[in-house]
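K.L.:
the following comprises the amino acid sequence and a computationally predicted model.
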Amino acid sequence: MAIETAALNPIEAFAIVGIAGVGAQWLAWRFRMPAIVLMLAVGLILGPVTGIFLPERDIGALVQPMISLAVAVILFEGGLTLNLRQLADARLAVRRLVYVGAPVGWLLSALVLNLVAGLGWQASIVFGGIMIVTGPTVIAPLLRQARLRARPAQALQWEAIVNDAIGALAAVFALLVVLTRQQELGEAQALWQLLRGIGFAMLLGVGMGFGVVRAFRRNLVPEYMKVPVLFVTVIVVFAGADLVLHESGLLAVTVMGLVIANADLPSYAEIYRFKESATILLVSGVFILLAAGIKFQALAMLDWRAAVFVLAVILVVRPLTVMISLIGTDLPWREKLLIALTGPRGVVLVAVSGIFGERLVAEGIPDGAMLTPLAFVLVVATVVLHGFTLAPLARALGLTSGDKPGLIIVGGSVFTTELAQALEKADVNVLITDPNRGHLLSARRAGLPYFYGDILSEAAENSVEFIAYNAILVASDNDAYNTLVATDLAPELGRDSIWQLARHKEDLPRHALPSQLGGRTVNGNRTLDQYLDLMERGWVFRTTRLTEEYTLEKWRAARPEVIPMATIDRGRLQFVGDPARIEGRPDTRIISLIPPETLEKIRLENEAAHLARAEARATRRGEGAGIGDPPAPAGAAG
């Protein structure tokens, strides 16, 4: 039972929702935890546990419209991710998981909900449709943490992205069927109302989608207004479709997103990034609202059936769905097993089930009240389970890329080749890419992994195991291309993982770029040409391992003239931005550029140390033989 506290005014309530949602997302990123579990915990603490924030009390009638609009934007985002050309080019396994896996998963989920969880058929077919989704925002961090090989990782990620939209569409269709039948109309009238509502929603979504595309292509909307216009259009489409058939607005906005995603808009990247930011905010808010609004009475409705239901979904529905879908594909059994045992659910499941459950209850279907508690239980169970078991399972099946740090170097040259060789010796997975085959000649001669092509191309998406690399260094001879690559990949990998060599004339005001463009600069303001000049003068890469005795301070004192480039500490590769701020502890490895005179000095020091050790061994042998003893036979010291 919640503790009684004073009611909040709407402004205070909105502030708490924002702080709680975004704060939980940040904590999840900071401590590498599933954000959805933290948001659930925070929402439960604020709501039913402490009573600090109760949506019905503090926001009242605005709760349901806010959740509905947020879910509409979330589903529009799902449509924006569904590029049909990419799906057509996807491997057979991915297409099977979509075309076969979605309907099979829907059917099996509905059966388990009805036979195991005890829900009626109306609630079962609606919730079964939502259960198709596997949560792209959840699966991506898990895959990166587990460092899976490319093929199973791409299959899981593509399935999550595509089925996110398909599951929502399936649930919307099912809900519309149930709501139409609940109105106790004649068969013909019910069918007409359903077809009319679905047809109008799809026509509205397609029409407005093409309208947006046409307006954007003809420059009828200025660049700075494209995102606001798109946002308002989503709300208008959602509201307009709902006027004809309630909840059909969700279908309309999903279809509109699909149309825009497949139109090759030049502004699509900016739209997509804004959409990602808006979705994070909305998902956070919806999750806090739903979790804080849960009542202990609803949680008390969960009994042993809920536990059996979760086990059935994880151990029966998911494996059976995947195995049926992948019959006849060329995937090895290990990869099929890994995919079959990996199916974390995400925020879309909870958000959509929350609003659909309320709608079913309002229409006189009491089982709708079970959708939100069951969704929470399933999400938490799958996220926690797969969060702890995916990496060990992948290692046991031999499907990981290893625990080594990984680096993609964009730009082939003598400098990047020798840097890659030094990093490989320090146990780093390195890949050199360049759209110019001639620039890759030195990398090919050195036997280094390389990709010939543009790192931003679709071919790279299909050929490069991005998930095996956690950092990128852009170091081509084209400053504009370097900035483009760093800027484009920063939102996906994080700007702290994107490094770039200094640009020519970067220190001049007329050539300076805004801080949000490009990556982090490596060690001062040296350009590629300056590094190549050093290489021509005999500078070489060397790796130094710090110890308890040979500390960072001693290394700095002994090698003041070297250029530190990167450090490897506890399996994490980090390039040096400011040499004065290097952190070194025992076992930290420092990759640095060393001038030829220092290299000669190191060689002489090593020779002197070798001679000193040899003399010390000879002295110990002489003392061990004793005075008057015969000399040791030749070669005995070895």
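P.N.:
In hand now; what should we look at? Numbers count the residues shown, from 1 in each chain.
K.L.:
rest of the way, CA atoms for contacts and neighbours
P.N.:
Noted.
K.L.:
centre of the chain to the one helix or strand Arg603 maps to, how far?
P.N.:
Per DSSP states H and E: Arg603 is located in helix 596-625. Distance of helix 596-625 from the chain centroid (C-alpha atoms, centre = their mean, to the nearest Å) equals 52 Å.
K.L.:
for that helix, buried residues please.
P.N.:
Thr598, Leu599 (16 or more other C-alpha atoms under 10 Å).
K.L.:
again, but for stretch 68-87
P.N.:
Residues of stretch 68-87 classed as buried: 68-83, 87 (neighbour count, 16+ other C-alpha under 10 Å).
K.L.:
pull the residues that contact stretch 243-257.
P.N.:
Under the contact criterion C-alpha atoms under 8 Å, 6 or more residues apart in numbering, stretch 243-257 has outside partners 71-73, 75-80, 165, 169, 172-173, 175-176, 193-194, 196-198, 200-209, 234, 237-242.
K.L.:
can we see that at 6 Å?
P.N.:
72, 75-76, 79-80, 197, 201-202, 205-206, 209, 238, 241-242 (C-alpha atoms under 6 Å, 6 or more residues apart in numbering).
K.L.:
in addition, the following structure is provided for comparison:
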Amino acid sequence: MAGMLAQWLAWRLKLPSILFLLLIGLVAGPVTGFVEPDIIFGDLLFPAVSLGVALVLFEGALTLRFRDLAGHGSSVTSLVSWGAGLNWLLIAAGTWLFIDLSWPMALLFGALVVVTGPTVIMPLLRTVKPNANISNILRWEGILIDPIGALLAVLVYEVIIAGGSGNFWVFLIHELVSGVVTGALGALLLAQLLKRHWLPEYLHNVFTLALVLTVFTTANYFAEESGLLAVTVMGIWLANTRDLNMEDILSFKESLTILIISVLFIVLAARVDLDLIGNLGWAAVGVMAVIIAARFVVIFACTLRSKLKWQEKALLGWIAPRGIVAAAVSALFAFKLESLGYENASLLPALTFLVIIATVLLQSFTAAPLARLLGLSQDDNGILIVGGNPVALAVAKALQKQNLRIRMATSSWSEAQTARMAGIDTYFGNPVSAHADRHLDLVGLGRLFAMSYRPALNSLAAMRYQSEFGKRMVMTLRNAEEKDSTEKGQLVHSLRVPRMFDDDVNIGKLASLLSQNHEIKATKLTAEFGPEQFENHHGKVLRLFAIDPRGKLWVYSNESQPQPKVGWTLLFLSKAKDQQQLLEEGRKADDPPRDVESPA
């Protein structure tokens, strides 16, 4: 329950959950002595932590698609390749300089803390609200560096373990071959079973879980401590296998990982010796300064040839909270290295947890003011539209032409393709899934229009995003089968959200009108063509939206009827003019139209 409390606090406060998990663990363990993991779990502690970390690494590796490395600009590619290597070496050198760690331990610590990760970056972006340049770089860096950093840490660990053996190269090759081959064979087996439909759908998730644990234990059987490398290779292999849909399995793994992390990090934090951190004194401050300085060096080096302004580079340099992979792997490595007699190995989790807590806290409270100071924060007046049907697409195109930021979310591939071809930024997937929580970019968005053909999805989306945008900023469009006027058709009061447009308007009616040559038009009210002239010229039309001179969007709904004035822009549904009408209007040169009506 403590883990679930931490997850709930993170959701409510829009902060990374790892912060609360570690704080609860530290209070429960070294501060109060209430939880003593070594006594509670005994000899099962190391195997349990090993299996938990294996699942965390496999789930993270499933997100690394090689095609993504080159698909998000040279800055992102540099940050997750040679930039990560530079960051690793700078942090390792600074740690060796300030703290009495051997070079192998310093290199391992450096590899652990180069990882940011989407679980810590996404909540921070929603709070900071930076511009699109910064948001895209940080989001994709977090997604891609997560598995790359994990792989780097595992490889450094393998090298350290090999160094303690009698024959370095034989041991290292044995470990690498065992991990790579076992992971590849496990990935090939699962891929073939899924592609050939030899597994019933209800066994996909459970079988994958069992196979991951089998691969982990098998690799360790052939070469001790090669299991982490095996599951990482397996995840990366599956992520890059063609014609293999892993979304459902990934969603299951994400849900399972939340449960594992909620228990794992509290247990690991409860084992931390706070005296170790206290004894470091100013040396720990020096390490933190090196980590921050290394980030700025890497950012300015990786973006040297980019068109980013210095203010954007400065904010990118400041935002780099460390996350889940660093915490999980550091504790596991410390277990093994201590047993092998490596001096100061116990410092790894203590120092890593200190870095995580310090970076998350420091940047959570300072990144937003810094973004405003540098002029890089943006208003959250964009709109998330759930659904990609013709009605949702028409609304998205009309609002985007009014310079409003639009992001569409749909689980239909054909709808996603059509929206992208129309120039609409589109998330392909279920907007209420765990995958959307990690990958759906909400930066710059401040309201939700649920407009899918599925009433249940609209209701779920409205419930899910009320906490993000506020209850008054979430709206749904009626479906034909929904009846608000009857008791059977009404939602309970706590679940009701405002409806879009008039009471008699539903998505079926709008789809029918659009198919009958209607379109969404926009007219700006002027001193010569004000509200009265609009009414006289157009008669009774279906008004959809109004935009005031400040750019604020108003929606005509069952609870709100905006009264536009001069300077406002009205968006309404009207029958498109055919070719004959256009020719006739062209002949009336002596009586030109007085409004500035245009298709929205």
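P.N.:
Cool, got the structure. These figures come from a predicted structure and were not determined experimentally.
K.L.:
output the contacts of stretch 243-257 of the first structure as a markdown table; include the columns secondary structure and distance to Gly23 of the first structure.
P.N.:
Output for those, formatted as a markdown table (DSSP: H, G, I helix; E, B strand; the rest coil; distance: C-alpha to C-alpha, whole Å):
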| residue | secondary structure | distance to Gly23 of the first structure |
| --- | --- | --- |
| Ala72 | helix | 23 |
| Leu75 | helix | 23 |
| Phe76 | helix | 25 |
| Gly79 | helix | 27 |
| Leu80 | helix | 26 |
| Gly197 | helix | 40 |
| Ala201 | helix | 36 |
| Met202 | helix | 37 |
| Gly205 | helix | 34 |
| Val206 | helix | 37 |
| Gly209 | helix | 34 |
| Phe238 | helix | 29 |
| Ala241 | helix | 35 |
| Asp242 | helix | 34 |
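K.L.:
which non-adjacent residue is nearest Ser497 of the first structure?
P.N.:
Nearest residue to Ser497 of the first structure in three dimensions, chain neighbours excluded: Ala471, at 4.7 Å (C-alpha to C-alpha, 6 or more residues apart in numbering).
K.L.:
list the contacts of that neighbour.
P.N.:
Leu407, Ser497, Ile498.
K.L.:
among those, which lie within strands?
P.N.:
Cross-referencing the contacts of Ala471 of the first structure against strands under DSSP state E gives Leu407, Ile498.
K.L.:
by neighbour count, which of the contacts of Ala471 of the first structure wins?
P.N.:
Neighbour counts for the contacts of Ala471 of the first structure, by other C-alpha atoms under 10 Å, peak at Ile498, which reaches 26 neighbours.
K.L.:
can you check which part of the first structure stretch 195-211 of the second structure sits on?
P.N.:
Using TM-score structural alignment, stretch 195-211 of the second structure lines up with residues 217-233 of the first structure.
K.L.:
next one: that stretch to chain centre, how far?
P.N.:
On the basis of C-alpha atoms, centre = their mean, stretch 217-233 of the first structure sits 28 Å off its chain's mean C-alpha point.
K.L.:
for it, measure first residue to last.
P.N.:
Counting by C-alpha to C-alpha, to the nearest Å, you get 16 Å between the two ends of stretch 217-233 of the first structure.
K.L.:
got the buried residues for that stretch?
P.N.:
Lys226, Val227, Phe231, Thr233.
K.L.:
from Val73 of the first structure, how far out is the residue nearest to the last one when sequence neighbours are not counted?
P.N.:
Spelled out, it's Thr233 of the first structure. Sequence neighbours aside, Met208 is the residue nearest to Thr233 of the first structure in space, at 7.8 Å (criterion: C-alpha to C-alpha, 6+ apart). Distance, Met208 of the first structure to Val73 of the first structure, using C-alpha to C-alpha: 15 Å.
K.L.:
Leu385 of the first structure too?
P.N.:
In terms of C-alpha to C-alpha, Leu385 of the first structure sits 29 Å off from Val73 of the first structure.
K.L.:
residue nearest the centroid of the first structure?
P.N.:
Ala140 (3.5 Å; C-alpha atoms, centre = their mean).
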